[in-house]
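Undergrad: only geometry, no sequence info:
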């Protein structure tokens, strides 16, 4: 059993922290910007909650975070009352936020100066994956630090891999989001085309789901998409944040992402339709809008 802190109890962090307590058997203290949620978590899982990230991190072996973006991450690590001010020597900070590779490298160096480890460890699998403890975790950092952190990360994961040096976890997550954007757009167009051609969508999916067109999105989202239900996971606002990171990184590295840039604008259209909190499969809605609307 390790002494663990978890910072950020959103739709992902709340169940992830729970698995660290129940499945991992760790002594867990949580921090959340909204104290009510931290109190609720402590009551549900039997852990403790703290009033600041620094208080949560004090004397911990591992400190996890899952917050919104680069600025949020800096605030809970190196900001006033940030966790880094209280990290004990040889502690490991594990960041599950989807953020930039640049901030991962910045915090890796800041942790190293304190004699601590830092792993960028963004996750994939959505809310359901977090709740069921079967996330994919893509890590960047030093091998020895990763080896020490992996058993704790395993508490909420089905796959945990070291992708390379600091920042490599975030870069791998970008690859993941690029793929998802293209797949969801393709599935949206396929469903839209089938409807316009007078085909039964369920019959079409039954024919193509076992072949080369198969995807997680097809298996898990086609039915809700056809019914016009878009409250089943990762929100459009979050996807646009992630694709923005991808496109900036592509610009910095010289990579070309023409389809990703186009689909990012399609998601902007969905936001303008009021769908910022709809899940990413809502790309279908912009295809079903009447022309000129």
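TA: It's in. Not measured: the values here are computed from a predicted model. Residues are numbered from 1 along each chain as shown.

Undergrad: can we go C-alpha only for contacts and neighbour counts from here?
TA: Noted.

Undergrad: ok, which stretches of the stretch 101-250 of the chain are helices?
TA: Under the criterion DSSP state H, counting those that start in this stretch, helices of the stretch 101-250 of the chain are mapped to 101-113, 126-132, 143-153, 168-196, 201-208, 216-226, 236-253.

Undergrad: how about JSON lines for those helices, with mean neighbour count added?
TA: Below are these laid out as JSON lines (neighbours: other C-alpha atoms under 10 Å):
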{"stretch": "helix 101-113", "mean neighbour count": "19"}
{"stretch": "helix 126-132", "mean neighbour count": "18"}
{"stretch": "helix 143-153", "mean neighbour count": "17"}
{"stretch": "helix 168-196", "mean neighbour count": "19"}
{"stretch": "helix 201-208", "mean neighbour count": "13"}
{"stretch": "helix 216-226", "mean neighbour count": "16"}
{"stretch": "helix 236-253", "mean neighbour count": "17"}
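
Undergrad: Show me the one of the ones you listed that comes nearest residue 288.
TA: When these are compared by C-alpha to C-alpha, helix 168-196 sits nearest residue 288, at 7.2 Å.

Undergrad: How far away from the center of its chain is the closest one?
TA: Put simply, helix 168-196 sits 16 Å off its chain's centre (C-alpha atoms, centre = their mean, to the nearest Å).

Undergrad: Residue 290 in helix, strand or coil?
TA: Of the three states, residue 290 takes coil according to DSSP: H, G, I helix; E, B strand; the rest coil.

Undergrad: Residue 257 versus that one, what's the distance?
TA: 29 Å (C-alpha to C-alpha, to the nearest Å).

Undergrad: Of the two, give the one with the bigger neighbour count.
TA: Neighbour totals were compared for residue 290 and residue 257, and residue 257 leads with 13 against 7 (other C-alpha atoms under 10 Å).

Undergrad: Touching, the more buried one and residue 247? I think so.
TA: Yes: with contact defined as C-alpha atoms under 8 Å, residue 257 reaches residue 247; the gap is 7.2 Å.

Undergrad: related to what we said a few turns ago, as CSV, the helices of the stretch 101-250 of the chain with distance to residue 7 would be great.
TA: What follows is those, written out as CSV (distance: least, C-alpha to C-alpha, whole Å):
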stretch, distance to residue 7
helix 101-113, 16
helix 126-132, 15
helix 143-153, 14
helix 168-196, 18
helix 201-208, 41
helix 216-226, 29
helix 236-253, 19
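
Undergrad: ok, and here's another one to check against it:
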């Protein structure tokens, strides 16, 4: 996601001065493509850039790049910097990062993304933002170059709550679609016909549009991984526990994605959850 966001911003005449990835070869290839520096550490990115976008896989990675004690941390050069944090994380982590950045003289905005790597490349992401309103307004012209829809939700952590619910519902829809198509296959129905009827009735969904054909054809090239689906559903379940609310469908979808990860298929697209529901597929 981060690489395609950088490409998009470059195409929009923004200057990319440095990129970082924990896999240095990945950063080096992207830096060559963009004509910028492949930074050796997050700290180096903050040293040379006034605005820093972060896209990390989970809470632990976010804590590493914003560590108050590490010499490689973004906080080493956070004064007068703006950090735009785009990953789906626990809401409390976004609150914590905003506090740390503020203490070190910088500004922080969560800009939680809904969309695929293709949408990141084309600047059609859905961005849900949380933090201080004035910080959002200052970042808005840049964020508009990355998004088709841009929403300010509220204070730090609030956008992360919304994003967790977006992905919770998406993951439930994906698991339900996999079961519907799997059962259709077991009943001997033509799946192309079934998908067409789903699309024209109450079974229609955005997931049907993006994942239905892939489930039918066992084409699971990754746009949003099963591992990330499990992680994000886990965040939603944590929020439900905090709110003392039982969400059995979300729990069932989470369990399915955990099964997929346990089978070593976590890096496949979330559509691969269908591998668990079709009778003739080896993952069952």
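TA: Arrived safely, thanks for sending. Treat the numbers as computed from the prediction; the structure is a model and nothing was measured.

Undergrad: With respect to residue 30 of structure 1, which of the helices of the stretch 101-250 of structure 1 lies nearest?
TA: helix 143-153 (15.3 Å).

Undergrad: how about stretch 249-265 of structure 1, aligned to which bit of structure 2?
TA: Across structure 2, the stretch matching stretch 249-265 of structure 1 (TM-score structural alignment) is residues 239-255.

Undergrad: what's in contact with the matching stretch?
TA: Surrounding stretch 239-255 of structure 2, the residues in contact under the criterion C-alpha atoms under 8 Å, 6 or more residues apart in numbering are 161, 168, 169, 171, 172, 175, 229, 230, 233, 234, 237.

Undergrad: Tell me how many other residues crowd residue 118 of structure 1.
TA: 27.

Undergrad: Please pull up the equivalent of it in structure 2.
TA: Under TM-score structural alignment, residue 118 of structure 1 pairs with residue 108 in structure 2.

Undergrad: Spit out the contact partners of that match.
TA: Contacts of residue 108 of structure 2 (C-alpha under 8 Å, 6+ apart): 82, 83, 84, 85, 97, 98, 101, 102, 131, 135.

Undergrad: isn't the last one right up against residue 109?
TA: Yes: counting by C-alpha under 8 Å, residue 135 of structure 2 touches residue 109, with 6.8 Å between them.

Undergrad: The biggest strand by length in structure 1 vs structure 2, average offset?
TA: For structure 1, the strand reaching the highest residue count under DSSP state E is reported as strand 157-164. Following the fit onto structure 2, the mean deviation recorded for strand 157-164 of structure 1 is 1.3 Å by mean C-alpha distance after the TM-score superposition for structure 1.

Undergrad: what range in structure 2 matches that strand?
TA: Using TM-score structural alignment, strand 157-164 of structure 1 pairs with 147-154 in structure 2.

Undergrad: Run a quick check on residue 75 of structure 1 versus residue 85, I expect a contact.
TA: No: with contact defined as C-alpha under 8 Å, residue 75 of structure 1 does not reach residue 85; the gap is 11.6 Å.

Undergrad: which element is residue 255 of structure 2 on?
TA: Using DSSP states H and E, residue 255 of structure 2 sits in helix 248-262.

Undergrad: relative orientation of that helix and helix 158-186 in degrees?
TA: 80 degrees (axes from the mean of the first three to the mean of the last three C-alpha atoms, to 10 degrees).

Undergrad: can you give me how far helix 248-262 of structure 2 is from the chain middle?
TA: A distance of 18 Å separates the centroid of the chain from that of helix 248-262 of structure 2, by C-alpha atoms, centre = their mean.

Undergrad: how much does it stray from structure 1?
TA: Taken over the aligned residues, the distance from helix 248-262 of structure 2 to structure 1 averages 1.5 Å (mean C-alpha distance after the TM-score superposition for structure 1).

Undergrad: What residues of that helix count as buried?
TA: 249, 250, 251, 253, 254, 256, 257, 258, 259, 260, 261 (16 or more other C-alpha atoms under 10 Å).

Undergrad: Could you dump those into TSV and include distance to residue 154 of structure 2?
TA: Output for the buried residues of helix 248-262 of structure 2, formatted as TSV (distance: C-alpha to C-alpha, whole Å):
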residue	distance to residue 154 of structure 2
249	28
250	25
251	27
253	28
254	27
256	32
257	30
258	32
259	35
260	35
261	34
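
Undergrad: from those residues, which is closest to residue 22 of structure 2?
TA: residue 261 (22.2 Å).

Undergrad: Ignoring the adjacent residues along the chain, who's closest to the closest one?
TA: In this structure, residue 261 of structure 2 finds its nearest non-sequential neighbour in residue 227, 6.1 Å apart by C-alpha to C-alpha, 6 or more residues apart in numbering.

Undergrad: residues near residue 129 of structure 2, how many?
TA: Residue 129 of structure 2: 31 neighbours (other C-alpha under 10 Å).

Undergrad: Roughly how far does residue 288 of structure 1 sit from residue 192 of structure 1?
TA: 7 Å.

Undergrad: Any chance you could list what contacts stretch 188-203 of structure 1?
TA: Contacts of stretch 188-203 of structure 1 (C-alpha under 8 Å, 6+ apart): 204, 222, 223, 226, 281, 283, 284, 287, 288.

Undergrad: Name the nearest of those residues relative to residue 167 of structure 1.
TA: residue 281 (28.1 Å).

Undergrad: what does the closest one align to in structure 2?
TA: Match for residue 281 of structure 1 (TM-score structural alignment): residue 271.

Undergrad: Could you do residue 144 of structure 1 as well?
TA: So, by TM-score structural alignment, residue 144 of structure 1 is matched to residue 134.

Undergrad: what's the answer for residue 191 of structure 1, then?
TA: Residue 191 of structure 1 maps onto residue 181 in structure 2, by TM-score structural alignment.

Undergrad: and its match, how far is that from residue 189 of structure 2?
TA: The gap separating residue 181 of structure 2 from residue 189 of structure 2 is 9 Å, by C-alpha to C-alpha.

Undergrad: Residue 64 of structure 2 now?
TA: 50 Å.

Undergrad: residues in contact with residue 246 of structure 1?
TA: 174, 178.

Undergrad: Sorry, wrong one. I was asking about residue 181 of structure 1.
TA: Residue 181 of structure 1 touches 260, 263, counting by C-alpha under 8 Å, 6+ apart.

Undergrad: Trace it over to structure 2, please.
TA: So, by TM-score structural alignment, residue 181 of structure 1 is matched to residue 171.
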